[in-house]
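K.L.:
Okay, predicted coordinates and the sequence, questions at the end:
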Amino acid sequence: MSVSTILVVNGEEKRVIFRYADILLDVLRYQLGLTGAKPGCLNGDCGACTVNINGVSQKSCLTLAVEAIGKDILTIEGLNDPIQGAFVDQFAFQCGYCTPGFIMNCHSLLEHRKDPSNHEIKKWLESNICRCTGYLEIEEAVKSALHLSKKHK
């Protein structure tokens, strides 16, 4: 059985059709062509599929598409945030596969914590896994973005 509905993705209403068992990751990638959220472990461990739903980081591989009806979904394609430039400036990536998930998670951190401690940053980043690089550059990117956002206020 399928449902035809509207999802609000990156501020735009998008008509989609999916089965009740379909995960949000698949709807975003295969129906809407938004491939920034990546399939990784598909069991919620790696965070490569992270998107923000109503301002909260969510793993789209663990979220049924039907759960997203009536909510605001933000993907890396719709994000315009200093954290993106900070990742580039701090070389906080290598292969880049996990980077969109990290960026979405860091965006959410900086939305919820205006001045996170080093400990909070480390704890927040535990929900994402990178196999290519150390986490130091990613932590530095968060600190850099935090510094930039304070400077522009």
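P.N.:
Sure thing, it's come through. Please read these numbers as outputs of a predicted model, since none were measured by experiment. Residues are numbered from 1 along each chain as shown.
K.L.:
going forward, measure contacts and count neighbours with C-alpha atoms only.
P.N.:
Fine.
K.L.:
What is the three-state secondary structure of the residue nearest the centre of the chain?
P.N.:
Nearest residue to the geometric centre of the chain (C-alpha atoms, centre = their mean): residue 104, 2.9 Å. Three-state call for residue 104 (DSSP: H, G, I helix; E, B strand; the rest coil): helix.
K.L.:
for comparison:
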Amino acid sequence: MTSTRSTEISLRVNGETHSLTVDNRTTLLDALRERLDLTGTKKGCDQGQCGACTVLLDRQRVNSCLQLAVAAEGREVTTIEGLADGEELHPVQQAFVDLDGYQCGYCTPGQICSAVAVIEELAREWPSAATDDVRRPPAVTEEEIRERMSGNLCRCGAYVNIVRAVTQAAKNEQVNA
């Protein structure tokens, strides 16, 4: 008979600190949804293949279904609920609304969190597999966006508008930088 071990952790989520006692096997996704009632992050495949559970961990995207909650202690977690500034949508959220970057909406929180990280990657001039010349900053192109967003699946096939929304938000970010 095996015993389960629990650990008391402190999670900083969307700017607030939460103390939780969790089974050491609890994923960040389950801690967010079941313990903190942050249900915007969706459970899709629960295997890290669809991206519906994407959140930002220290401003980088992760599949929260693969991340243990205990391993997120001391790090900054941002979910879809933490992107807006009060009633004002995050620019990526606004672009998804403006350009109809969703259909059923199930994958949208993960898509948006991933897009926020993609735009930051581009701003940091990180190359991707689609970058033509890694000696120069990557351009904001549909090909670049598609490559970087490839870990986020949309069962409805709203990719054309998702790519348009991320591209618009990225170009607006460049203008405002």
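P.N.:
Cool, got the structure. In this text the structure is predicted, and so the values were computed from the model without any measurement.
K.L.:
Any idea what the TM-score comes out to?
P.N.:
The TM-score (TM-score structural alignment, normalised by the length of the first structure) is 0.95; 153 aligned residues with a C-alpha RMSD of 1.2 Å.
K.L.:
Map the residue nearest to the centre of the first structure onto the second structure.
P.N.:
Applying TM-score structural alignment, one finds that residue 104 of the first structure aligns to residue 113 in the second structure.
K.L.:
so that match touches residue 61, yeah?
P.N.:
Yes: assessed by C-alpha atoms under 8 Å, residue 113 of the second structure is found in contact with residue 61 at 7.1 Å.
K.L.:
Give the residues shared as contacts by those two.
P.N.:
Taking C-alpha atoms under 8 Å, 6 or more residues apart in numbering as the criterion, residue 113 of the second structure and residue 61 both touch 54, 55.
K.L.:
Show residues contacting stretch 117-136 of the first structure.
P.N.:
The set of residues external to stretch 117-136 of the first structure that reach it, using C-alpha under 8 Å, 6+ apart, is 45-48, 92-95, 98, 101-102, 105-106, 109, 139, 142.
K.L.:
Can you turn the buried part of these into a PyMOL selection?
P.N.:
One line in PyMOL is enough to select the buried ones among the contacts of stretch 117-136 of the first structure; burial here means 16 or more other C-alpha atoms under 10 Å:
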select buried, resi 45+46+47+48+92+93+98+101+102+105+106+109+139+142
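K.L.:
Show me the two of the contacts of stretch 117-136 of the first structure that sit farthest apart.
P.N.:
95 and 109 (23.0 Å; C-alpha to C-alpha).
K.L.:
quick one, helices of the first structure?
P.N.:
Here the first structure has its helices, by DSSP state H, at 24-26, 82-89, 99-112, 118-125, 136-151.
K.L.:
now those as JSON lines including distance to residue 72 of the first structure?
P.N.:
Formatted as JSON lines, the helices of the first structure follow (distance: least, C-alpha to C-alpha, whole Å):
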{"stretch": "helix 24-26", "distance to residue 72 of the first structure": "13"}
{"stretch": "helix 82-89", "distance to residue 72 of the first structure": "20"}
{"stretch": "helix 99-112", "distance to residue 72 of the first structure": "14"}
{"stretch": "helix 118-125", "distance to residue 72 of the first structure": "22"}
{"stretch": "helix 136-151", "distance to residue 72 of the first structure": "23"}
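K.L.:
So which of these is nearest residue 32 of the first structure?
P.N.:
Smallest distance to residue 32 of the first structure across those (C-alpha to C-alpha): 9.1 Å, for helix 24-26.
K.L.:
contacting residues around the closest one?
P.N.:
Here helix 24-26 of the first structure has contacts from 37, 38, 39, 49, 60, 61, 62, 63, 64, 65, 66, 68, using C-alpha under 8 Å, 6+ apart.
K.L.:
In JSON lines, list those residues along with neighbour count and distance to residue 86 of the first structure.
P.N.:
Converted to JSON lines, these look like this (neighbours: other C-alpha atoms under 10 Å; distance: C-alpha to C-alpha, whole Å):
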{"residue": "37", "neighbour count": "28", "distance to residue 86 of the first structure": "19"}
{"residue": "38", "neighbour count": "23", "distance to residue 86 of the first structure": "21"}
{"residue": "39", "neighbour count": "21", "distance to residue 86 of the first structure": "24"}
{"residue": "49", "neighbour count": "32", "distance to residue 86 of the first structure": "20"}
{"residue": "60", "neighbour count": "28", "distance to residue 86 of the first structure": "24"}
{"residue": "61", "neighbour count": "26", "distance to residue 86 of the first structure": "26"}
{"residue": "62", "neighbour count": "16", "distance to residue 86 of the first structure": "28"}
{"residue": "63", "neighbour count": "17", "distance to residue 86 of the first structure": "28"}
{"residue": "64", "neighbour count": "19", "distance to residue 86 of the first structure": "31"}
{"residue": "65", "neighbour count": "24", "distance to residue 86 of the first structure": "31"}
{"residue": "66", "neighbour count": "17", "distance to residue 86 of the first structure": "34"}
{"residue": "68", "neighbour count": "19", "distance to residue 86 of the first structure": "29"}
